[in-house]
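Chemist: Predicted model, plus sequence, below.
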Amino acid sequence: MLDVSPLPKIARPLLRDEAYDRIRHAIIDGSLAPGAPLRDAELAGELGLSRAPVRQALLRLAEDGLVESKPQSYTRVARFAPDDVRDAVRLVRTLHEFAVREALPRLAPPDVAEMRAANERFATAVDAGDVTGAIAADDDLHDVPVRACGNRAVAATLDRYTPLLRRLEHARFGSLPAHRSVRRHAELIEAIAAGDAATAVRVTSTIWTDLETLLETP
């Protein structure tokens, strides 16, 4: 019997995913600015990859609305499109409301403790002006009910559209009502701890609605 390893068969998808994650992060945090040209050969060199996984990553990022491309003309970081971001905010808000409602009966004291710890990290990052740390902690906090609700379609859709919002937050962190978000998070956590679904959903809605105010910031 031949000893054939399956690992080579998954190497290319893993490289594609790695390229996607790293380019997406650079777009979200502004390292790759809106309108910046994206040349697959240059990106491949910087990432230490071949051009094929980079091309695949750029196609996927275009589907996500983070890259725009015109055949035989340009591929570049997409500029902010307020209507697209507003649509994403409303979708993300609705999905988080659903996740909190579905997850609440399943959330246990360790989950509540995890959310409290994430909010403490969020508050510390906000005080330090650490936008990357604040957004990472915010993701950690909201991921708890998303994970607990157990709906993979919700998780996948949030993974696709939340980056549009995080990119806006990176660009306009100074205008973000972050200290108010610390309080909102605390209200959400206490509602979950008390088993108060109506309040938890209402606060969740308010948290994500607050992001829409950034769209009006120059």
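Modeler: Great, that's in hand.
Chemist: all contacts plus neighbour counts: C-alpha atoms, from now on.
Modeler: Noted.
Chemist: Can you show me the strands along this structure?
Modeler: 67-70, 74-77 (DSSP state E).
Chemist: Just say which of the ones you listed is most tucked in.
Modeler: Mean neighbour count (mean count of other Cα atoms under 10 Å) peaks for strand 74-77 among these, with a mean of 19.
Chemist: Name the residues that touch that strand?
Modeler: Residues outside strand 74-77 that contact it (Cα atoms under 8 Å, 6 or more residues apart in numbering) are 27, 32-39, 66-69.
Chemist: Buried subset of those, written for PyMOL?
Modeler: Buried members of these, defined by 16 or more other Cα atoms under 10 Å, are picked up in PyMOL with:
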select buried, resi 27+32+33+34+37+38+66+67+68+69
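Chemist: ok so, going back, CSV for the strands of the chain, including distance to Ala52?
Modeler: Output for the strands of the chain, formatted as CSV (distance: least, Cα to Cα, whole Å):
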stretch, distance to Ala52
strand 67-70, 17
strand 74-77, 15
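Chemist: before we move on, back to that, looking at the contacts of strand 74-77, which are in helices?
Modeler: If you go by DSSP state H, the contacts of strand 74-77 have Ile27 in helices.
Chemist: Relative to Ala171, which of the strands of the chain is closest?
Modeler: Among those, strand 74-77 comes nearest to Ala171, with 14.0 Å by Cα to Cα.
Chemist: Between the contacts of strand 74-77, which sits nearest Asp21?
Modeler: Closest approach to Asp21 among the contacts of strand 74-77 (Cα to Cα): Ile27, at 10.0 Å.
Chemist: Ala33 is in contact with that closest one, correct?
Modeler: Yes. At 6.5 Å, Ile27 counts as touching Ala33 under the criterion of Cα atoms under 8 Å.
Chemist: how much space is there between the nearest residue to Arg116 once chain neighbours are set aside and Arg121?
Modeler: Excluding its sequence neighbours, the residue lying closest to Arg116 (Cα to Cα, 6 or more residues apart in numbering) is Ile189, at 7.0 Å. With distances taken as Cα to Cα, to the nearest Å, Ile189 is found 14 Å from Arg121.
Chemist: Now do the helices in the chain.
Modeler: Ranges of helices in the chain, per DSSP H, are 7-28, 40-47, 51-64, 82-103, 109-128, 131-149, 152-171, 178-194, 197-209.
Chemist: Pasting the second one now:
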Amino acid sequence: MSGVKLNRLRRVSLRERVLTELQGHIVSGTFAPGQRLNDSELAEQLGVSRTPVREALQQLQAMGLVEAIPGASTRVTEVDAADAAAVFPVVAQLHALATRLAVDALTAADVERLHRHNADLLEATKSGDRDRMMDADTAFHDVFIELSGNPVLAELLDQLTPRVRRFEYALFDDAAGHASAHDHEQIIAACEASDVGRIGELVERNWLSLGDDVVRQLKIQETPS
């Protein structure tokens, strides 16, 4: 094997696999807001013991996706405007910081990756494929997180991103997809111009605009008819 470099494989624990499965169902809305989650029932359906399920539920609680009901089961948290208004500005600041940290490491190949992910977002928007839209948008911003080289920043965003994506999954539509892709085009142009200050501002505005739209839509839904 001389001269062959292999990437070290990451071991994924059973708890992490359970966490990924449950988190996906909450973010996509398969587990609806307010729905009770019984650890015994989940363990039986997943074919695992209750221990990794309980550990996963504890982590989901720390992420704000579920809440524990004393003396009862766990419940999926509600999706409301107040939570969206609180979380989006924080996420916007963290992504802006990631971008500012990443910009010096940005190469032509990285800019090409940004173009490719944004093209995927536009294509998914045309077909109305929400899952693909979410994946493309995540991949776009992950370029900056990866290049930031800051594991603490990445860890914080890992905790908050599922909460944000849950709002997006429920409310992200074709119009939002086109608006986000347009924002991305401006971000890419600033990267190509090496306009460091503007890149961070554009990324922050991209997330804040999305947050404002989410809050506005949720307030409409919460207003009694």
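Modeler: It's in. Note that the coordinates shown come from a computational prediction; the quantities given were computed from them, not determined experimentally.
Chemist: Need the TM-score between these chains.
Modeler: The TM-score (TM-score structural alignment, normalised by the length of the first structure) is 0.91; 208 aligned residues with a Cα RMSD of 1.7 Å.
Chemist: thinking again about what came up before, which of the strands of the first structure sits closest to Glu46 of the first structure?
Modeler: Across those, Glu46 of the first structure has its closest neighbour in strand 74-77 (16.3 Å, Cα to Cα).
Chemist: Measure the mean distance from the closest one to the second structure post-superposition.
Modeler: Once fitted to the second structure, strand 74-77 of the first structure is off its aligned match by 1.5 Å on average (mean Cα distance after the TM-score superposition for the first structure).
Chemist: Not counting residues beside it along the chain, what's closest to the spatially most central residue of the second structure?
Modeler: The centroid of the second structure falls nearest to Thr161 when counting by Cα atoms, centre = their mean (3.3 Å). Nearest residue to Thr161 of the second structure, sequence neighbours excluded (Cα to Cα, 6+ apart): Val91, at 7.7 Å.
Chemist: Surely the one you found is in contact with Leu160?
Modeler: Yes. Counting by Cα under 8 Å, Leu160 is a contact partner of Val91 of the second structure at 7.1 Å.
Chemist: Quick one: closest of the strands of the first structure to Leu176 of the first structure.
Modeler: strand 74-77 (22.9 Å).
Chemist: gap between that closest one and the chain center?
Modeler: 21 Å (Cα atoms, centre = their mean, to the nearest Å).
Chemist: what does stretch 124-141 of the second structure give?
Modeler: How far stretch 124-141 of the second structure lies from its chain's middle: 12 Å, per Cα atoms, centre = their mean.
Chemist: And for stretch 145-163 of the second structure?
Modeler: 10 Å.
Chemist: Over to stretch 50-59 of the second structure?
Modeler: With Cα atoms, centre = their mean, you get 21 Å for stretch 50-59 of the second structure.
Chemist: what's the answer for stretch 95-109 of the first structure, then?
Modeler: Put simply, stretch 95-109 of the first structure sits 19 Å off its chain's centre (Cα atoms, centre = their mean).
Chemist: okay, how far is it across it, tip to tip?
Modeler: The straight-line separation of the ends of stretch 95-109 of the first structure (Cα to Cα) is 23 Å.
Chemist: what range in the second structure does that stretch sit on?
Modeler: Aligning stretch 95-109 of the first structure against the second structure (TM-score structural alignment) gives residues 94-108.
Chemist: Check stretch 33-53 of the first structure too.
Modeler: Going by TM-score structural alignment: stretch 33-53 of the first structure matches residues 32-52.
Chemist: how long is that stretch end to end?
Modeler: End-to-end distance of stretch 32-52 of the second structure (Cα to Cα): 22 Å.
Chemist: what's the residue lying closest to Glu187 of the first structure once chain neighbours are set aside in contact with, if anything?
Modeler: Leaving aside its chain neighbours, Glu187 of the first structure sits nearest to Val203 (7.0 Å; criterion: Cα to Cα, 6+ apart). By Cα under 8 Å, 6+ apart, the contact list for Val203 of the first structure reads Arg184, Glu187, Leu188.
Chemist: among those, which recur in the second structure?
Modeler: Mapped onto the second structure and checked by both residues aligned by TM-score structural alignment, their matches' Cα atoms under 8 Å, the contacts of Val203 of the first structure keep the contacts Arg184, Glu187, Leu188.
Chemist: can I get these in CSV with neighbour count and distance to Ile207 of the first structure?
Modeler: Below are these laid out as CSV (neighbours: other Cα atoms under 10 Å; distance: Cα to Cα, whole Å):
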residue, neighbour count, distance to Ile207 of the first structure
Arg184, 17, 7
Glu187, 16, 10
Leu188, 24, 9
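Chemist: Save the residues you listed as TSV, and put in distance to Ala128 of the first structure too.
Modeler: What follows is these, written out as TSV (distance: Cα to Cα, whole Å):
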residue	distance to Ala128 of the first structure
Arg184	19
Glu187	22
Leu188	23
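Chemist: just curious, which of the residues you listed is nearest to Asp140 of the first structure?
Modeler: Of these, the one sitting nearest to Asp140 of the first structure (Cα to Cα) turns out to be Leu188, at 14.1 Å.
Chemist: Could you check how many residues crowd around the closest residue to Leu65 of the second structure other than its chain neighbours?
Modeler: Once flanking residues are discounted, Leu65 of the second structure sits nearest to Thr77: 5.5 Å by Cα to Cα, 6+ apart. Residues lying near Thr77 of the second structure (other Cα atoms under 10 Å) number 18.
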